[in-house]
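A.B. asks: Sequence plus the predicted model coming up.
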Amino acid sequence: MTDAIKKVCVIGAGVMGAGIAAQVANAGVPVLLLDIVPKDGADRDAVAKGAVARMLKTDPAPFMSKAAAKLVETGNIEDHLDRVAECDWIVEAVVERLGIKQALYARLEQAKRPGTAVSSNTSTIPLANLTEGRSDQFRRDFLITHFFNPPRYMRLIEIVTSPATDTGVAARVSDFVDRMMGKRIVRAKDTPGFIANRIGTYWLSVAINAAMDQGLTVEEADQIGGRPMGVPKTGIFGLVDLVGIDLMPLLSKSLSATLPQGDAYFDTVRPMPLIERMIADGFTGRKGKGGFYRLDKRSDGSRQKLAIDLATGEYRPEKKPERLPGKAEKDLAALVAAPGKAGAYAWAVLGPVLAYAAGLAGEVADDIVAIDDAMKLGYNWKFGPFELIDRLGPGKLAERLRAEGRAVPQILETAGDRPFYRVEGGKRRYLTLGGDYADVVRGEGVLLLEDIKLRAEPLARNGSAALWDIGDGVVCLEFTAKMNAFDEQVIQLIQKAIPLVKGGYKALVIYNEGSNFSAGANLGLAMFAVNIAAWSEVDKLITGGQAAFKALKYAPFPVVAAPAGLALGGGCEILLHADAIQAHAETYTGLVEAGVGLVPGWGGHGEMLDRFQKTPGFPRGPMPATAKAFEMISTAKVAKSAAEAREMMILRRSDGITMNRDRLLADAKNKALALVEGYAPPEKPIFRLAGESGRVGIAGVVRDFVKKGVATPYDQVVAGRLAQVLTGGEADLVDIVTEDQLLKLERRQFMASVKDARTQARIEHMLETGKPLRN
């Protein structure tokens, strides 16, 4: 169905419109970006062109690669609106003013082809108001597609249709935003603010008001209202800084104009002189001079984090709050029951917000799953409102609301003491508005490991990894340690997986549903071994990792790696050893060991050399591959997307990229099955490397970098060790270097690095601060 949309037009080149256009281009689809003609008129396309130019400099980047920007054509709505006839979907992302949108629609109605979808990115205006006065054909072609900012990174899209919307048009758009743009669709009803912004704005207003009323500091409010509630580490005030303080009054004004009288949101609206003053003075959050938090530059050049005093409006040094009492950090029920300010503030936020969300069931969406998904994907909550209610107990929440004289939402009465979610017959089920339970349904072609775990036991498991049967003769290797880091137990399970798959299965997929695929080797365990001089244990870990990764590479069945998020160091090396990679578009990967003074230890050198040597069009000879691998590894370069990983040749041209995270496992499984028939392991590579002359050339370049201050003296030492491996050690230019010989060189240089006190200082600094040490 995705081939139905071959070109998209986005009208409105502001932050949202430009970001939507960029994500269409990231999907490999041409997009026409139009905006108004500037007043000076020197370049009539300047607004749209300027948006593209800004996005190429923005960090985090809206484009997954600079090449994607070439798919964006720019123009203006005066000269080029007739070109919407070339497009299969038109996205309107202009200013949130009904009159402006309606005037644009009147022009679009004359310019577009019948059957071409038109959608608005509005976040607050009801669909019925938008299409007022339009023809029946336009109404059939119209829907709302509410993206969240930034469009590349936020996975939620709320889709709203009307009874007049053609189901075929809606299906084409839905399929495109799912498979091509990587979004999870939440079906919202045509109500003000839809789901996420209606609940999210209410939540933030309640939380800010309660903090001010109870005399909390912003740090205390963010501590209580942050991680214990499953809210991102930014907390309440940090999140407002992130999205922009100036956005809050705009959302408030829009919701106040459209919500029905008597809505609980109106109880939160009050004068906010502090926020008004902050906005007037340019303190609009991270995009401005700062917000509730800001960084202050000291006279010595260092930076100090400041926080605003909610009572005085003056900035002061950030203060770390006292630790929360008892189990309050991890147990939601314990948090709201905690004595003092922790419990009082937690209940002041959760009580009204959960009751408000529960009261909207049936009004903003047909089921509670949509509401939970909207808040998890749109506001990065770890748990949706109904999942949070389950953690408190629906009956207990209703009882406390009733005791305080508050209205109890109907769905809480319906639930009684029953949970909103439960597992039956290996399936997750949710409570319907009618009081029955129904299966949580996934989209067609979606396969999630979390669902498989509900109905199956692992084939094998230890403390850091597990093996799962995912059907059709395919086994999944899952990493489970913190940050999915590699240790001896991961290596042991890899070795166990080889005979298991060989004995009765067809293929292996390496995949997990953590935030990150793998952060590489467990540096904490490595430093423990270093501190007690257990060098034989470190050597055993490196030798074992090399053997395990080569066992995967030469296994008698296909191995497909399916990364998402960080795949660094060893996490990158395991990708390089797979027969194929099916990467989520948001995969950030690279060989980063040099940043902590190490060299790759699990075959990364040889695999990258082999990648370059076998890539069509890459220059032949021993030095080009060596130089390219050295540049990449010595600078600890990380691809900021799967598209960039392909440009770095970590992904081959034949490797796949999946836009929607929910579809990654199914795509990887299908890729593995496609490789089964006639499968044969790869032949062992042989290398002709640059030898001593290559090392001399590399050393000269590094010396220049040190003189210029770009590299540190210890960087020069690490670079020498990398060069020793990449040029083949003592081998001469005419000598053949085998894969096994290269692994021995790699292991020797790794051990030399890890025994160096300067490397140890880098590792300790990284573990303590999360930042590299430049020694």
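C.D. replies: Yes, it's here. Numbers count the residues shown, from 1 in each chain.
A.B. asks: Going by C-alpha atoms from here, please, whenever you check contacts or count neighbours.
C.D. replies: Noted.
A.B. asks: Helix or strand next in line after the helix or strand harbouring residue 524, which one?
C.D. replies: In this assignment (DSSP states H and E), residue 524 forms part of helix 523-531. Downstream of helix 523-531, the next assigned helix or strand under DSSP H and E is helix 535-553.
A.B. asks: Buried residues, that next one. List them.
C.D. replies: 535, 538-539, 541-553 (16 or more other C-alpha atoms under 10 Å).
A.B. asks: closest to residue 72 among those residues?
C.D. replies: residue 553 (39.5 Å; C-alpha to C-alpha).
A.B. asks: thought the closest one was touching residue 574?
C.D. replies: No. In this structure residue 553 lies outside contact range of residue 574 using C-alpha atoms under 8 Å: 9.1 Å.
A.B. asks: quick one: contacts of stretch 181-192?
C.D. replies: 23-24, 26-27, 124-128, 154-162, 174, 177-178, 194-195, 198, 255, 258-259, 363-366, 370, 373-374, 658-662 (C-alpha atoms under 8 Å, 6 or more residues apart in numbering).
A.B. asks: quick one: which of the residues you listed sit in strands?
C.D. replies: Judged by DSSP state E, these include 156, 157, 158, 159, 160, 658 as members of strands.
A.B. asks: what about the last one, neighbour count?
C.D. replies: Neighbour count of residue 658, defined by other C-alpha atoms under 10 Å: 25.
A.B. asks: Presented hereafter is structure B, for comparison with structure A:
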Amino acid sequence: MMNRKITKVAVLGSGIMGSRIACHFANIGVEVLLLDIAPKELTAEEQAKGLALDHKAVKNRIVNAALQTAVKSNPSPIYSQNVLQKISTGNFDDDMSKIANYDWIIEVVIENLDIKKKVFEQVEQFRKPGTLITSNTSGIPIHLMAEGRSEDFKSNFCGTHFFNPPRYLRLLEIIPTPYTKPEIIDFLMHYGDKFLGKTTVLCKDTPAFIANRVGVYSIMALLHSVEKLDLTIEEVDKFTGPALGRPKSATFRTSDVVGLDTMIKVAKGLYDNVPNDKAHDLFKLPAYVEKMAENNWLGDKTKQGFYKKIKNAEGKSEILALDLKTLEYKPQQKVKSATLEMTKSIDKVADRMKIFAAGKDKAGELFRTSFFGLFEYVSDRIPEIADELYKIDDAMRAGFGWELGPFEVWDAVGVAEAIEGMKKYGNEPATWVGEMLAGGNTSFYKVEDGVKKYYDIPSKSYKAIPGTSDFIILENLKANNKVLYKNAGASIIDLGEGILNVEFHSKMNTIGGDTLSAINKAIDMAEKDYRGVVIGNDGANFSAGANVGMIFMMAVEQEWEELNMAIRLFQNTSMRIRYSSIPVVVAPHNLTLGGGCEFSLHADHVQLSAETYMGLVEFGVGVIPGGGGTKEFALRASDEFSDDQIVQNTLKNRFLTIGMAKVSTSAVEAFELGYLQKDKYAISMNRSRLIADAKAKAIELADAGYTKPVQRKNIKVLGKQGLGIVHAGANSMYSGHYISEHDKKISEKLGYVMCGGDLSSPTEVTEQYLLDLEREAFLSLCGERKTLERIQSIVTKGKPLRN
């Protein structure tokens, strides 16, 4: 691996992609220079201020406005407001010379070859030889951009195609030209994966590369079959959403978010640039899409597309759907489907595919029409767009958010069975697929010794997917008989080298009695025969917190003794995570709420995904954190106390984090909110590396001679002095109508625990003392009618209730 460090990146072009790419580099701690063109004329506001065109504020107006728009957008492109300090802005006229000091220059200007070439000409004047230079184009052949450039430029130049939004979509396509040095490609593949957190896919310089070529084919094929199968917009979105392992926005809603114009542009580009593609005619727009473009119904950006939001007669917001036959908007219709009903009870997406393929209704028909065509298409694209089939699957999962790539879906349906079906629909797979089956190989992938392998066409054998040897994929270990214990809510899996993993697999990974018993069992096993424990999973979310349905049942039945035992077990499990004789590493990602957050608070180390949304949200269901979270915040406040002023502010800040149920929007913000402690956490940029990184940390702690910590007996609490602050704050919030009477009651209970009760003066107490107060407060709140109403609303409607 070449020794190349990236500490400074220059991004040329600050449009939607440029500004967001700049933000993502700043997220990972890189210094960024974001440049764009200087305006040619003044705005009325600038004229009124008497500014001239050469004034700095005018010259940087375009770039600064673009960055501001990006930062205000939702979802946010930044991990925390603090990362903005890493970005400086400028314009091509005054600041291009600064790129001489930058390690990587990324061009993200408008999709026009002549303009790009002009920018590169300017870059050549200032760029230091050997500096990495790449283009984020999605439609222009990469090799054309290198024409006329110096040898050094050409050998250090290639395409790096990010997907929008670059913080959240995991695909980064790397596209070399014939002149690109191989070590540049190796470096980018590694850097994208390890530091930018991307699934890096090596592409060929073919039209639309891999993901857009296959993704746009898939969308266009669907747009054409909608008419043939007489489907409504609502039906298509229902059939092509989460049940199929696709994002909730499915097909038409996604198109509205991305913008119909973007899709039309890529489709037209493909229609013009792949004249020999067997599916060439599919890239032609259906008449209704042409009409929508004429009407400027481009989706969210024009306030209407396939859907339109209106205010109805009662003044409530309502979302109408477009009738594709009449092109009029109508109220959405409920979608019924026997096939969808049958898939509901099946957790694994792969297992639903056979049901879809055999479906007797419109959902089944749409699946067969779409996928049989897609199977033919992707098998024909090898070796044109990629030599290996796994690259196509990687690109579709990371770029389009599909849970399974096309070849994985084909495997799930059954390769030979699907070919039978394809024939009936007039679809023919590429000859290599037939040869694969004839050679006795019945699937595109298989797992051997915990390693996923793909079918390699030239050698007619299975090979390990490159780059994945550093990943630990729990599914593969389960297929390799590494499960040591399993119950309804969790499994204990042997990760090797003396480390066990506790994987949750309940709905939303909520935590109930079975999850708690699995954690305790894993720690028992590790203390006896292993070296450490990781708590982590590959689910969509780490954990949505405690199973509130179970708490609700006990509270309604007034089974107080059982509820008391359940809360005690939760608290004891959190404490066991901290006070065991082996290291316990928690590896959260995405939603990490309530109990999931409390486990993280007690871990020896938290190895978390950059995208972790962590918070103690119990207030929303009318209680306080009861699994050790309130105790832990009191403990941490005590450790931060110094003089009186700081004591009061620290208590107030810690109190408000719980009282306002603050959830971090990233791992970085989880630290800023106080959920993570300075030397006890690390961030994995690439979610695929999370469990492996957590395992490595557990080994490191064990190797360093881990010793069991001692429970704390010196936690300083403020007693009545603190309660005064809490009550005054809660009263002023209540009288200002910011919180309800019930919120005030919960706030006072929370304050009571965090202040250690109504002690007459500041006192030192033990952890167990605070845990007992926490449990009492939690129990008493469960006896309140308004708390039960809140819990019921979450359990039955999935919505928080303010009462």
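C.D. replies: Sure thing, it's come through. Just so you know, these numbers come straight off a predicted model, no measurement behind them.
A.B. asks: Overlay them and tell me the TM-score.
C.D. replies: The TM-score (TM-score structural alignment, normalised by the length of structure 1) is 0.95; 774 aligned residues with a C-alpha RMSD of 2.2 Å.
A.B. asks: rewinding a little: which members of the contacts of stretch 181-192 of structure 1 are classed as buried?
C.D. replies: 23-24, 26-27, 124-127, 154-162, 174, 177-178, 194-195, 198, 255, 259, 364-366, 370, 373-374, 658-662.
A.B. asks: quick revisit: which ones among the contacts of stretch 181-192 of structure 1 map onto helices?
C.D. replies: Among these, the ones falling in helices (DSSP state H) are 23, 24, 26, 127, 128, 174, 198, 255, 258, 370, 373, 374.
A.B. asks: Widest-spaced pair of those?
C.D. replies: Every pair of these checked by C-alpha to C-alpha; the farthest is 26 and 258, at 34.9 Å.
A.B. asks: ok so, going back, equivalent range in structure 2 for the helix holding residue 524 of structure 1?
C.D. replies: Using TM-score structural alignment, helix 523-531 of structure 1 lines up with residues 548-556 of structure 2.
A.B. asks: Same question for the matching stretch: list its buried residues.
C.D. replies: For stretch 548-556 of structure 2, by 16+ other C-alpha under 10 Å, it's 548, 551, 552, 554, 555.
A.B. asks: And that stretch against structure 1, how far off on average?
C.D. replies: Following superposition, stretch 548-556 of structure 2 is found to deviate from structure 1 by 2.3 Å on average (mean C-alpha distance after the TM-score superposition for structure 1).
A.B. asks: hang on, the earlier thing: closest one of the ones in helices among the contacts of stretch 181-192 of structure 1 to residue 142 of structure 1?
C.D. replies: residue 127 (8.7 Å).
A.B. asks: The closest one maps to what in structure 2?
C.D. replies: So, by TM-score structural alignment, residue 127 of structure 1 is matched to residue 142.
A.B. asks: In contact with its match, which residues?
C.D. replies: Residue 142 of structure 2 neighbours (C-alpha under 8 Å, 6+ apart): 135, 158, 159, 175, 176, 177, 205.
A.B. asks: Of these, which ones are shared with structure 1?
C.D. replies: Compared against structure 1 with both residues aligned by TM-score structural alignment, their matches' C-alpha atoms under 8 Å, those retain 158, 159, 175, 176, 177, 205.
A.B. asks: To which residue of structure 1 is the last one aligned?
C.D. replies: Using TM-score structural alignment, the partner of residue 205 of structure 2 in structure 1 is residue 190.
A.B. asks: Same check on the fourth one?
C.D. replies: Applying TM-score structural alignment, one finds that residue 176 of structure 2 aligns to residue 161 in structure 1.
A.B. asks: try residue 387 of structure 2
C.D. replies: When structure 1 is aligned by TM-score structural alignment, residue 387 of structure 2 is paired with residue 366.
A.B. asks: for its match, what are its contacts?
C.D. replies: 188, 189.
A.B. asks: now the helices for the stretch 1-150 of structure 1?
C.D. replies: Applying DSSP state H, counting those that start in this stretch to the stretch 1-150 of structure 1 gives helices spanning 15-26, 46-55, 98-111, 127-130, 136-140.
A.B. asks: Quick one, which of those helices gets closest to residue 759 of structure 1.
C.D. replies: Here helix 46-55 is closest among those (C-alpha to C-alpha), at 37.3 Å.
A.B. asks: Just give me the mean distance for that closest one relative to structure 2.
C.D. replies: Using mean C-alpha distance after the TM-score superposition for structure 1, the mean distance for helix 46-55 of structure 1 is 2.0 Å.
A.B. asks: how about that helix, aligned to which bit of structure 2?
C.D. replies: Under the alignment (TM-score structural alignment), helix 46-55 of structure 1 falls on residues 61-70 in structure 2.
A.B. asks: Buried residues of that stretch, list them for me.
C.D. replies: Quick answer for stretch 61-70 of structure 2 (16+ other C-alpha under 10 Å): 61, 62, 63, 64, 66, 67, 70.
A.B. asks: try stretch 196-204 of structure 2
C.D. replies: So for stretch 196-204 of structure 2, counting by 16+ other C-alpha under 10 Å, buried means 196, 197, 198, 199, 200, 201, 202, 203, 204.
A.B. asks: what's the nearest residue to the fifth one if we skip its chain neighbours?
C.D. replies: The reference is to residue 200 of structure 2. Nearest residue to residue 200 of structure 2, sequence neighbours excluded (C-alpha to C-alpha, 6 or more residues apart in numbering): residue 172, at 4.9 Å.
A.B. asks: list the contacts for that neighbour?
C.D. replies: 160, 161, 162, 163, 192, 198, 199, 200, 201.
A.B. asks: what residue is smack in the middle of structure 1?
C.D. replies: residue 153 (5.7 Å; C-alpha atoms, centre = their mean).
A.B. asks: measure it to residue 230 of structure 1 for me?
C.D. replies: 19 Å (C-alpha to C-alpha, to the nearest Å).
A.B. asks: Just give me the neighbour total for residue 679 of structure 2.
C.D. replies: Residues within reach of residue 679 of structure 2, counting by other C-alpha under 10 Å, total 9.
A.B. asks: That one belongs to a helix, doesn't it?
C.D. replies: Yes. Membership of residue 679 of structure 2 in a helix is supported by DSSP: H, G, I helix; E, B strand; the rest coil.
A.B. asks: Pick out whichever of the buried residues of stretch 196-204 of structure 2 sits closest to residue 750 of structure 2.
C.D. replies: Closest approach between the buried residues of stretch 196-204 of structure 2 and residue 750 of structure 2, by C-alpha to C-alpha: residue 197, at 38.2 Å.
A.B. asks: Right, I'll leave it there.
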